[in-house]
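Asker: need coordinates for the following:
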Amino acid sequence: MDRAELAGFLRSRRERISPADVGMAAGPRRRTPGLRREEVAQLAFISTEYYTRLEQARGPRPSGEVLAGLARALRLTDAEREHLHLLAGTPPAPAPGPCREVRQSILDLVHRLPQSAAFVTSATLEVLAWNELAAALMEDFSALSRRDRNLARRAFLGPRSGERLLYGVSDVAAFSRHAVHRLRTAAARYPDDPEVTGLVRELRSGSEEFARLWDSHDVDAQPAHRKTFRHPLVGPVTVDCDALDITGRDQQVVIYTAVPGTPSEEALRLLAVLGTQRMDTAR
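Answerer: The predicted model follows:
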């Protein structure tokens, strides 16, 4: 345990958080930047005296439960939480669950990609963010609940109509294997997360195919790099598929692009217009 470095790290993280960030009133006569020590202690469910001793490099080694409370109170990122455990001399606990917050820079990237359908997925294949062309090519994700935006659930259990078309893509079998691989990785990384375990349990009980693929224990599934969507308005759209990992977030940016000069490129251009018109009409 590095008491001095731990004290400095806690103090620096405390000073960067405003009371408004955690739903507290600033109040008068606040001379310290960020939160007060007693406020951090309250949020972490520990005594003010104990937290003060930690910041003064006089405290005993904190337990895993105390560190979890501090990480939550100080809104630490996964990297900061791991650093906190390292300074305390305690092995880092597994992340509580997949990250669902998409960085603003990634959101900006998705919306600025020209002539590309792009979206962001979580470790469990929940669609977290998307641009207008992705919505036009696949579906309007903004009209769906979190549950219905999960691509693994759609692949194996189908949309509410009961059809298992997965937007009419040509690589349903390959995507299904890839989805099982992603979920197996997520289950190993977040073994105590109820959403992850609940999703796997739901898919195993509701889909014989998922149960068969899950029980095969294959871990080398690769998604297709080119696929064709059978779109109800513009017909077949063949796209190249690229997935970019977001470091530290366990997320992916998926980008669909058509080969320049092909009918599929023209179809995407038409979809961009049709999608915008549908949104304007909905207003």
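Asker: hey, let's count contacts and neighbours off CA atoms from now on
Answerer: Fine.
Asker: where do the helices of the stretch 1-150 of the chain begin and end?
Answerer: Taking DSSP state H, counting those that start in this stretch as the test, the helices found in the stretch 1-150 of the chain are 3-15, 37-44, 48-55, 64-73, 78-88, 104-112, 132-137.
Asker: point out the most buried one among these.
Answerer: When the helices of the stretch 1-150 of the chain are scored by mean count of other C-alpha atoms under 10 Å, the highest mean neighbour count falls to helix 132-137 (a mean of 23).
Asker: show residues contacting that helix.
Answerer: 111, 115-119, 141, 229, 231, 268, 271-272, 274-276 (C-alpha atoms under 8 Å, 6 or more residues apart in numbering).
Asker: what does the longest strand seen in the chain contact?
Answerer: Assignment by DSSP state E gives strand 235-246 as the longest strand of the chain. Contacts to strand 235-246, defined as C-alpha under 8 Å, 6+ apart, come from residues 224-231, 251-259, 263-265, 267-268.
Asker: from those, list just the buried residues.
Answerer: Buried members of the contacts of strand 235-246, scored by 16 or more other C-alpha atoms under 10 Å, are 224, 227-231, 251-258, 264-265, 267-268.
Asker: coming back round to it: ok, of the contacts of helix 132-137, which come out buried?
Answerer: Buried members of the contacts of helix 132-137, counted by 16+ other C-alpha under 10 Å: 111, 116-119, 141, 229, 231, 268, 271-272, 274-275.
Asker: including distance to R13, could these go into JSON lines?
Answerer: What follows is those, written out as JSON lines (distance: C-alpha to C-alpha, whole Å):
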{"residue": "H111", "distance to R13": "32"}
{"residue": "S116", "distance to R13": "39"}
{"residue": "A117", "distance to R13": "38"}
{"residue": "A118", "distance to R13": "34"}
{"residue": "F119", "distance to R13": "32"}
{"residue": "F141", "distance to R13": "36"}
{"residue": "F229", "distance to R13": "47"}
{"residue": "H231", "distance to R13": "49"}
{"residue": "L268", "distance to R13": "46"}
{"residue": "L271", "distance to R13": "46"}
{"residue": "A272", "distance to R13": "44"}
{"residue": "L274", "distance to R13": "47"}
{"residue": "G275", "distance to R13": "44"}
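Asker: another for comparison:
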Amino acid sequence: MNRGELADFLRRSRTRLAPSDVGLTAGARRRTPGLRREEVAQLAGMSVDYYTRLEQRRGSHPSRQMLNALARALRLTVDERDHLFHLAGEEPPRTGGSSTHVRPGLLLILDRLHDLPAQVLSDWGEVLAQNTMAVALSGEHTGENLVRRYFTDPALRAMVPPEDYETHARAHVAHLRAVVGARPDDPGPAALVAELRASNPHFADLWASHEVAVRHASTKRFLHPVVGTLDLDCEVLLSDGHDQQLIVHSARPGTDTYERLELLRVIGLQDLTPTGGSRG
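Answerer: Predicted coordinates:
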């Protein structure tokens, strides 16, 4: 681990970004350009003290998960991400399957959607990035797999009206089967299918039905514990390689859901105080 070079790279990557580049409000006048250390720490989901020690050449060896989080927070390109891993003494991710690195341009679009819930997923359900509104809608899930969570976590299923549960379950499985069929040698989706077939009888039954359907635009209902039921239009935007998806939820103006979504936006902003939660 090259602590000096790592510290310099982090510092220079931080100073080249403006708050608006990452979906943050600039606030009071800044004496120096770029993001503050506490803002990078917030975006990466780490403590300010730990990030500060990295920039001061005193930090302990960051985990691979933390390096990926820093790459997202600093909007690094693939080449820059690989350089970050090398400086930390780690081999960059080489899965041979779908990439989990979100392009800076896609993250820029995500950050611009400050009033709508939006997140970037891999085509097999890995949550790669979320904006503030997405966290306010369904919670922090960056780094998790939504298909796995849907079939194993009752709290996530509780966000769906009971009468919609089976529809969502079938859609998850049908889309996952399409992905596995398109990339049979990709270890990630294949391992997820093997895991859920062995551990979840409902998933196993749906998998056996061999339904295939790629995820498209749709309407979804959410049961939010604070603002109530939300009837949201779900748009799916694909990356060039179709292995990543930008999922955007919106409401039609003049509807009750539109007003509730605006209330959710206010609640989400209140939660992102300097002492509040963070986003990866």
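Asker: would you mark the buried spots in the longest strand of structure 1?
Answerer: Using 16+ other C-alpha under 10 Å as the test for burial, strand 235-246 of structure 1 gives P236, V237, T238, V239, C241, D242, A243.
Asker: which one of the residues you listed is nearest to A174 of structure 1?
Answerer: Nearest to A174 of structure 1 among the buried residues of strand 235-246 of structure 1, counting by C-alpha to C-alpha, is C241 at 12.8 Å.
Asker: which stretches of structure 2 form strands?
Answerer: Under DSSP E, structure 2 gives strands at 118-122, 127-130, 218-224, 228-238, 244-250.
Asker: tell me which of those sits nearest to Y165 of structure 2.
Answerer: Checking the strands of structure 2 against Y165 of structure 2 by C-alpha to C-alpha gives strand 218-224 as the closest, at 10.4 Å.
Asker: which bit of structure 1 covers the closest one?
Answerer: Counting by TM-score structural alignment, strand 218-224 of structure 2 falls onto residues 225-231 of structure 1.
Asker: and T238 of structure 1, how far from Q277 of structure 1?
Answerer: The span separating T238 of structure 1 from Q277 of structure 1 equals 23 Å under the rule C-alpha to C-alpha, to the nearest Å.
Asker: wait, N131 of structure 1
Answerer: N131 of structure 1 is 15 Å from Q277 of structure 1, by C-alpha to C-alpha.
Asker: in terms of neighbours, single out the busier of those two.
Answerer: Taking neighbours as other C-alpha atoms under 10 Å, N131 of structure 1 and Q277 compare with N131 leading, 21 against 11.
Asker: not counting sequence-adjacent ones, nearest residue to the more buried one?
Answerer: In space, and not counting its chain neighbours, N131 of structure 1 is closest to H111: 5.3 Å by C-alpha to C-alpha, 6 or more residues apart in numbering.
Asker: what's the angle from the top helix by length along structure 1 to strand 226-231?
Answerer: Criterion DSSP state H: the longest helix present in structure 1 is helix 263-282. Comparing the axes of helix 263-282 of structure 1 and strand 226-231 via axes from the mean of the first three to the mean of the last three C-alpha atoms, to 10 degrees yields an angle of 40 degrees.
Asker: now tell me what touches helix 263-282 of structure 1 from outside.
Answerer: Contacts for helix 263-282 of structure 1 (C-alpha under 8 Å, 6+ apart): 115, 132-133, 135-137, 234-239, 257-259.
Asker: check stretch 116-123 of structure 2 too.
Answerer: For stretch 116-123 of structure 2, contacts defined as C-alpha under 8 Å, 6+ apart pick out 98-100, 102, 110, 127-137, 176, 179, 242-250, 261, 265.
Asker: and stretch 192-209 of structure 1, by the same measure?
Answerer: By C-alpha under 8 Å, 6+ apart, stretch 192-209 of structure 1 touches 96-97, 124, 153, 156-157, 183, 186-187, 190-191, 210-211, 214.
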